[in-house]
Every structure is written in structure tokens, then in C-alpha cells.
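Enquirer: Generate a structure from the sequence data that follows.
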Amino acid sequence: QPFRGPYHFRAPSRIFWRTTKRGQAALDRLKVFDSIPQPYDKKKRMVVPAALKVVRLKPTRKFAYLGRLAHEVGEEERESQDLLPEEETAHEATETGREKRGEEN
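Expert: Alright, predicted model coming up:
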């Protein structure tokens, strides 16, 4: 009966949560979100140069993108996560502007 397991989590936030088996203290400190949550959406975003893939990974090491892995195991909400914040705010602005003027699509 397949509904009894094994369970394969498809959302990027749940994939990483399950693959890290050791280090319970590290897992307790880890915060993973599928989008930008309320307290962090108003903060200024920045790039940490010391954490870039080019600096941290050796050229011979293999790597994978978490979004691609989620897509391969069947995540269905990929299109909504691909929207850039600029596109999303522009879309919201046009929708709310139309509603205020009383126009329809």
C-alpha cells in the first residue's frame, strides 16, 4: 500500500529538512521557507560574497540546485516561485490599479 510510505517531500523547504539526518542542533537553528515570509519581505536583500558557490565549492565537486530537484520529484508550485519580486509587485500594482478604476481584464 503506497500511502503508508516511503514519503518523498516535494517542496524545497521539506526536501532539505529530511536529507539532513545528523546534527539536531543545526536543524533546530535552520529556517527554510518556500517564499519570503512576512518579517523578512521588507528587509533589504544583500549578497554575501563569502558564501558564493564560486568561492566555497571546489571545481571538481558535484552540486545540484534544490529547485531542480524539487521539480524532478514532482513539485507543482514551481511557476509561482519563479516570479521575481519586481515582476510580482508590478503585477500586483496593475491588478490593484484596475480594481480601483473599476476596469476589468
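
Enquirer: can we go C-alpha only for contacts and neighbour counts from here?
Expert: Noted.

Enquirer: the longest helix in the chain is where?
Expert: Taking residue count as the measure and DSSP state H as the definition, the longest helix of the chain comes out as helix 85-101.

Enquirer: Quick check: buried residues in the helix or strand containing residue 79?
Expert: Counting by DSSP states H and E, the secondary-structure element that holds residue 79 is helix 78-81. Counting neighbours by 16 or more other Cα atoms under 10 Å, one finds that helix 78-81 has no buried residues.

Enquirer: next one: stretch 15-28
Expert: Neighbour-count burial for stretch 15-28, with 16+ other Cα under 10 Å as criterion, is recorded at residue 15.

Enquirer: now the end-to-end length of that stretch.
Expert: Distance between the two ends of stretch 15-28: 15 Å, counting by Cα to Cα, to the nearest Å.

Enquirer: And stretch 81-90, by the same measure?
Expert: Here the two ends of stretch 81-90 are set 15 Å apart, with distance taken as Cα to Cα.

Enquirer: Leaving out sequence neighbours, find the closest residue to residue 71.
Expert: Counting by Cα to Cα, 6 or more residues apart in numbering, the nearest residue to residue 71 once its immediate chain neighbours are dropped is residue 78, at 7.0 Å.

Enquirer: Could you also give me the structure for this next sequence, so I can compare it with the first?
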Amino acid sequence: MTPIEILNKIVQAESNAREIYSEAESLREGFDNYVNKEIEEIRKQYYERADKMIAEAKERETARAEAAIQELDKKLEAELDAAKKHFEREKDAVVLKIFKLAVDADA
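Expert: This next block holds a predicted model:
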């Protein structure tokens, strides 16, 4: 092989190496873009799932709180009714007792 043939082989090998490197760079960029796209898609799905779970939890807690409020309202209403009934039964005795206390204090 002559020195010129060797030099041509070296130049051709360098040219091939540059093509291979360029192709590898292109593949790497394409892969990076693919990976970044997949990461964003996974992130989007994660946030959608998290938002859904938060909404469901909020709905459950709201329902639980409303049930607790209704229970407290029923209890308060029952206690208020009991107090009203007690007052109706005992109002004459209470008024008389207050009157006696007022009269005794003046005497």
C-alpha cells in the first residue's frame, strides 16, 4: 500500500468517524428528547392522579364534616327541646322562687 493510499484510508476513516459521531449525537439528542417527553408525561399523570386523590379526600372530609355537623345539630336541638320542656314544666315554680328571693331581700 502506498503512502497516498494510506493517507486516503486515514482521511476516509476520519470522515467515517465524523459521520458515526454525528449520527451518535443525533441519536443521543433524540433519546434525550424522548426521555424528557416521557418524564413530562409521567409527571403530568402523577399530578393528575394526585389532584384526583386530593379532590376525593376533600369530598370525603366534607361529607364527614357535614355528617358531624348534622349530628351536633340534632343533639343541640334535642337538648334545646328538653330545656324548653323543663322550663315549661318548672316556670311557675321558678318565677315563684325568684319572687320570694326578691321579696325576702326587701324585707
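
Enquirer: And the TM-score between them?
Expert: These two chains, once laid on top of each other, score a TM-score of 0.26 by TM-score structural alignment, normalised by the length of structure 1; 38 aligned residues with a Cα RMSD of 3.4 Å.

Enquirer: Check the separation of the first and last residues in stretch 56-67 of structure 1.
Expert: In terms of Cα to Cα, the two terminal residues of stretch 56-67 of structure 1 are separated by 20 Å.

Enquirer: host element of residue 102 of structure 2?
Expert: Counting by DSSP H and E, the element that carries residue 102 of structure 2 is helix 3-106.

Enquirer: tell me what that helix is packed against?
Expert: In terms of contacts (3 or more Cα pairs under 8 Å, 6 or more residues apart in numbering; DSSP states H and E), helix 3-106 of structure 2 is not packed against any helix or strand.

Enquirer: quick check, distance from it to the centre of its chain.
Expert: 1 Å (Cα atoms, centre = their mean, to the nearest Å).

Enquirer: buried set for the helix or strand where residue 55 of structure 1 lies?
Expert: Using DSSP H and E, residue 55 of structure 1 sits in helix 53-56. With burial defined by 16+ other Cα under 10 Å, not one residue of helix 53-56 of structure 1 is counted as buried.

Enquirer: Tell me the helix or strand right after it.
Expert: Using DSSP H and E, the helix or strand that directly follows helix 53-56 of structure 1 along the chain is helix 66-73.

Enquirer: Now do the buried residues in that next one.
Expert: Going by neighbour count (16+ other Cα under 10 Å), the buried part of helix 66-73 of structure 1 is 67, 70.

Enquirer: what's the distance between residue 27 of structure 1 and residue 12 of structure 1?
Expert: Taking Cα to Cα, one finds residue 27 of structure 1 at 15 Å from residue 12 of structure 1.

Enquirer: Which SSE is immediately downstream of the helix or strand encompassing residue 14 of structure 1?
Expert: Here residue 14 of structure 1 is covered by helix 12-19, with elements defined by DSSP H and E. The C-terminal neighbour of helix 12-19 of structure 1 among helices and strands, as given by DSSP H and E, is helix 24-29.
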